[in-house]
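Participant: could you look at this predicted model? Sequence included:
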Amino acid sequence: MVWIIISCSPKTASLETPIDYSEDFSNTGNQEIPDEWWTTFEDEQLNSLIDSALSDNLSIASIWEQFQAEKENVRIQGSNQWPQVEASLRSGISRPQPDFAGGENTQAGLSASYEVDLWGRIKATKNAATFRATASYYDYQTATMSLSAEVSIAYFNVLSALQQIDLIKEQININERITKLIKARFSSGQLRAVDVLRQQQLLESTKALQIRAEQDLELAQNQLALLVGKPAQSNLLIKKRSLPKVDSLPATGLPLELTRRRPDLKSAYQRVLAADRDFAAAISNKYPRLSFTVATQARSNTYANLFQDWAYSISGNLVAPIFYGGRLKAEANQAESLKQSALYDYGQTVLIAFREVEDALINELKQKERMEVLERQLSLSDKTNRQIRLEFLNGFSEYLDLLIALNEQQQLRREQITAQQELLEFRVSLYRALAGSFKTIRENEINE
């Protein structure tokens, strides 16, 4: 049977987004963000890890296959715009032939059916599938963007843990030397036993920090291995041990440009368009359908005479819904509500995107201010520590003053590394909130 629907698509409501794009972002810079934004960190090891993740991460591979499935669904829905042609062959033998009318009973036939797309229902259904396939592609791009951000953060966590371990080992060596000095002065009666105990306590607490940093390193390495599609027990051979610097603030652009750039926003809008086409198809279901069928058949009691005589038939069928108990109207109302829901979801997604940009800007700017304060604190702490150490060696200061100054200095240096790591994470969040999509290895392979 062939179904034909003539293209007189029903009108649907407009797709105006329920948000305002007029206000600019609170801050901006001058540097343009490249598509592969992680290259701004100028770290070849990070570039290599992200390339591995984009090609080997299993979750990304799964999302890509979902996109491929949606593409095939477009072909499935589009097939309804063409005649459906079928061939049939049936054969049987009856025995004993002298007693029953029988012998060979063979039939061969060919039929075609086509529906005239009178109201655009079939076209609307195919368009809805096309929009969903496009949304699925943008979902894939969104996932690759999120994966690159997760790899970057996990990599920076590894570097931060390595730096913390190096720093803590250095601090342990300093505390061990001071412990020997304190014990020597205690032996000569210049210090109390409690001073020795306090210094030993500081030494042990520093060793405990090393254990915690080593734990953080192993967990960060496991997370990084997972993201690049490798077992947790794999050795990723991270060679670099210093965190990269953060450049000046990138250009944020206009809010309206963000909706045209971010793949998750484009995906949400494509789903609005798909819901709109579903609504159009639901309205079309209330109208008559016109279909045509063409069939030809040959039949014979012997194989030799099968194709000598043919029978042909052409038929048309017009079906108009009259009473469905309100089902068709309810389906149209349901599709309209789903369309409005998708539109509101899109608006909410845009608002969340705007908030993510603003949050990232605030976090980065405030983190830079905090790091400036930390730098001044560390400078003052270094001066204070040198002065107190000199006074202590000359007998003008108590050991407790030296202990407090040393502990504060070491803690500030550890906080400085953590602050640099957090600043990098905030920059990654800003890139993630502002950047658009980029071509992946899978897409390049298809294009080739």
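Facilitator: Thanks, I have it.
Participant: make it CA atoms for all contacts and neighbour counts henceforth
Facilitator: OK.
Participant: next SSE after the strand ranked longest in the chain?
Facilitator: Across the chain, the longest stretch assigned as strand under DSSP state E is strand 103-117. Following strand 103-117 in sequence order, the next helix or strand is helix 121-187 (DSSP states H and E).
Participant: next secondary structure element downstream of that following helix?
Facilitator: helix 193-227.
Participant: nearest spatial neighbour of the residue nearest the centre of the chain, skipping sequence neighbours?
Facilitator: Closest to where the C-alpha atoms of the chain average out (Cα atoms, centre = their mean) is Ala143, at 2.1 Å. Counting by Cα to Cα, 6 or more residues apart in numbering, the nearest residue to Ala143 once its immediate chain neighbours are dropped is Ile60, at 6.7 Å.
Participant: next one for the comparison:
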Amino acid sequence: MPVAQTDAGVALPAQWQSPASRDAGAVNAQWWRSFGSVELAALVESAQRDSFDVAAAVARVRQADALVRISGASLVPEITAGAAAERVKAVGYPVVNDYSGYFAASYELDLWGANRSARQGAIDTLGATAAARDAVVLTLTGDIADTYWQVLALRERAAIAREDLAAGQQLLGFIQSQYRAGAATPGDVAQQTALVAQLRQSVAQYVQQAHDSRIALAVLSGRAPQSLAVSGVSIDDVTAPVIDAGLPVDVLTRRPDIAAAERQLAAANANVTVARAAMLPSITLTAQFGAGNTHLANLFDHPIYDLAAGLSAPIFNAGRLAANRDLALAQREERLANYRSAIVAALGDVEAALNAIDGIEARQRAQDEALAQASVALNQAESRYRAGAETLLSVLDAQRTLYAARDGAVQLKLARLQAAVALFKALGGGWQANRGGAQTAAVNHEGGVDRSEANCSSAGECHE
């Protein structure tokens, strides 16, 4: 893959700062299946098939493939042919028939490699477009997974909030009975009534957000929201997979966006060759064979042959050709900067995802302890209440503490799942360099092109 042949001049770290996980699994092209969710797998595969963003990206690849064939046409002679038949009748003269035909060929010698570079630039652009298509698919897949987990987490939080609301309503009833017995004040009743209203608001909020996320999921999938149903209601049974991040140098050949940036750099280098060649003389060869006669049977009795060679060179163009060369050089510098930026951003994405996983797992361990202690506290409060040593108020407070701990655990579980998705995306989602061979195969199928890779230096110079 050309990515491995291009020196971007970016120093790569030997390893990641975040500690590597033991027993980690390698990233494969169907990484979303590692979560073990059948519904998620179906949603992803449906979105990859029906998404309009993917369809547009595929169409852009076909456009780039057509441009490769267009640019390759200049490497072979252009041949045209024509024929004409005319019948003329002038006043006072007999009818005259005139028949003619010709074959013509023209070819511009590629003395300075402009035509070859133009075709190579088109091939590199095709490679960049195909890699960009794969990046669109990867981004879509990650967004589908993120949104799906969000739908399930919000539904689970809504269920917890309903249980909290039920406990709050039970506590409100207890306080109202205490108030009627003269053991509570109107302020106590008002305070708990306000709390119950807040809990109703939380339930409604989670339900609305879950519905909004389901709508977003449908849009990502290229489907009308009314036609998409999500059956999952909880992320409790989902386990985030342990992912092998590999080494930083591996990211160069795993990320389609890096491959796209590298091919864009190679295409820009080819454009520099084309711009420089335009400033030099060009030679065009032409050949023509023609014949004409008033009788069709005698059309080729007196044919005419014509062979010619023409030399042209730019003399004065007010600096236009030099400006085009400078433009191509500046564009190559821009593409080199973009390529370097893509590499650095990829390193940052992986490191940030690893750091997020490490931090979230530490928080989950603390949250698990808090959840366990809240459960113990509730069990003790219930036991004391049944023994008459504790009031119902203490039991309901312990329930609310447990519900809050459960809600916090769901939020952290969602963050952990989404961090795993982010790491999968940062590592390229199982994308491999040889997957870019599809565009090469398309070129070979259409135009017999045998793709040659360019070797580019950190300065942006590329050579065959």
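Facilitator: Here it is on my side, so go on. The model shown is predicted, which means the values in this text are computed figures rather than measured ones.
Participant: secondary structure element for the residue in structure 2 sticking out farthest from the centre?
Facilitator: Residue farthest from the centre of structure 2, counting by Cα atoms, centre = their mean, is Gly92 at 76.8 Å. Using DSSP H and E, Gly92 of structure 2 sits within no helix or strand.
Participant: quick one: the strands in the stretch 301-448 of structure 1?
Facilitator: Taking DSSP state E, counting those that start in this stretch to define them, one finds strands in the stretch 301-448 of structure 1 at 310-319.
Participant: the counterpart of the residue nearest to Ala143 of structure 1 in structure 2 and Ala438 of structure 2, how far apart?
Facilitator: When structure 2 is aligned by TM-score structural alignment, Ile60 of structure 1 is paired with Val54. Noted for Val54 of structure 2: a distance of 16 Å to Ala438 of structure 2, by Cα to Cα, to the nearest Å.
Participant: which residue numbers in structure 1 go with stretch 269-288 of structure 2?
Facilitator: Counting by TM-score structural alignment, stretch 269-288 of structure 2 pairs with residues 276-295 of structure 1.
Participant: quick one: buried residues of that stretch?
Facilitator: For stretch 276-295 of structure 1, the neighbour count (16 or more other Cα atoms under 10 Å) marks 276-287, 289-295 as buried.
Participant: quick one on the thing from earlier: name the residues that touch the longest strand of structure 1?
Facilitator: 1-7, 81-95, 97, 123, 289-303, 306 (Cα atoms under 8 Å, 6 or more residues apart in numbering).
Participant: now do stretch 355-373 of structure 1: which range of structure 2 does it align onto?
Facilitator: Using TM-score structural alignment, stretch 355-373 of structure 1 pairs with 348-366 in structure 2.
Participant: just to revisit the earlier point, aligned counterpart of the residue farthest from the centre of structure 2 in structure 1, please.
Facilitator: Applying TM-score structural alignment, one finds that Gly92 of structure 2 aligns to Pro98 in structure 1.
Participant: residues near the aligned residue in structure 1 for Ser227 of structure 2, how many?
Facilitator: Alignment note: Ser227 of structure 2 maps to Ser234 in structure 1; criterion TM-score structural alignment. Using other Cα atoms under 10 Å, the number of residues around Ser234 of structure 1 comes to 11.
Participant: could you do His445 of structure 2 as well?
Facilitator: 10.
Participant: so which strand or helix has it?
Facilitator: Following DSSP H and E, one finds His445 of structure 2 within helix 437-447.
Participant: which elements pack onto that helix?
Facilitator: helix 52-72, helix 114-180 (3 or more Cα pairs under 8 Å, 6 or more residues apart in numbering; DSSP states H and E).
Participant: would JSON lines of the ones you listed with distance to Leu12 of structure 2 be doable?
Facilitator: Below are these laid out as JSON lines (distance: least, Cα to Cα, whole Å):
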{"stretch": "helix 52-72", "distance to Leu12 of structure 2": "31"}
{"stretch": "helix 114-180", "distance to Leu12 of structure 2": "22"}
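Participant: nearest to Arg384 of structure 2, out of the ones you listed?
Facilitator: helix 114-180 (17.3 Å; Cα to Cα).
Participant: where does the closest one end up in structure 1?
Facilitator: Residue span in structure 1 matched to helix 114-180 of structure 2, by TM-score structural alignment: 121-187.
Participant: that stretch vs structure 2, mean deviation?
Facilitator: With mean Cα distance after the TM-score superposition for structure 1, stretch 121-187 of structure 1 departs from structure 2 by a mean of 1.3 Å once superposed.
Participant: re earlier: most packed of the helices and strands packed on helix 437-447 of structure 2?
Facilitator: Comparing those by mean neighbour count (mean count of other Cα atoms under 10 Å), helix 114-180 comes out on top with a mean of 23.
Participant: off-centre distance for it?
Facilitator: Centre-to-centre, helix 114-180 of structure 2 and its host chain are 15 Å apart (Cα atoms, centre = their mean, to the nearest Å).
Participant: now stretch 439-448 of structure 1
Facilitator: For stretch 439-448 of structure 1, the distance to the chain centre is 18 Å (Cα atoms, centre = their mean).
Participant: can you check stretch 310-317 of structure 2 too?
Facilitator: On Cα atoms, centre = their mean, the centre of stretch 310-317 of structure 2 falls 45 Å from the chain's centre.
Participant: so where in structure 1 does that stretch end up aligned?
Facilitator: The aligned range for stretch 310-317 of structure 2 is 317-324, by TM-score structural alignment.
Participant: what is the end-to-end distance of the matching stretch?
Facilitator: 19 Å.
Participant: find the nearest non-adjacent residue to the equivalent of Ser26 of structure 1 over in structure 2, please.
Facilitator: Aligned by TM-score structural alignment, Ser26 of structure 1 pairs with Gln17 of structure 2. Spatial nearest neighbour of Gln17 of structure 2, excluding adjacent residues (Cα to Cα, 6+ apart): Glu351 at 7.1 Å.
Participant: for that neighbour, give its distance to Asp250 of structure 2.
Facilitator: According to Cα to Cα, Glu351 of structure 2 and Asp250 of structure 2 sit 13 Å apart.
Participant: do a quick rundown of the helices in the stretch 201-350 of structure 2.
Facilitator: 256-277, 320-386 (DSSP state H, counting those that start in this stretch).
Participant: returning to what we had before: and the contacts of strand 103-117 of structure 1, which are buried?
Facilitator: For those, buried by 16+ other Cα under 10 Å: 1-6, 81, 83-84, 123, 289-295, 297-301, 306.
Participant: and Ile417 of structure 1? What does it align with in structure 2?
Facilitator: Using TM-score structural alignment, the equivalent of Ile417 of structure 1 in structure 2 is Val410.
Participant: surely the residue nearest to the centre of structure 1 touches Ser62?
Facilitator: No: between Ala143 of structure 1 and Ser62 there is no contact under Cα atoms under 8 Å: 10.6 Å.
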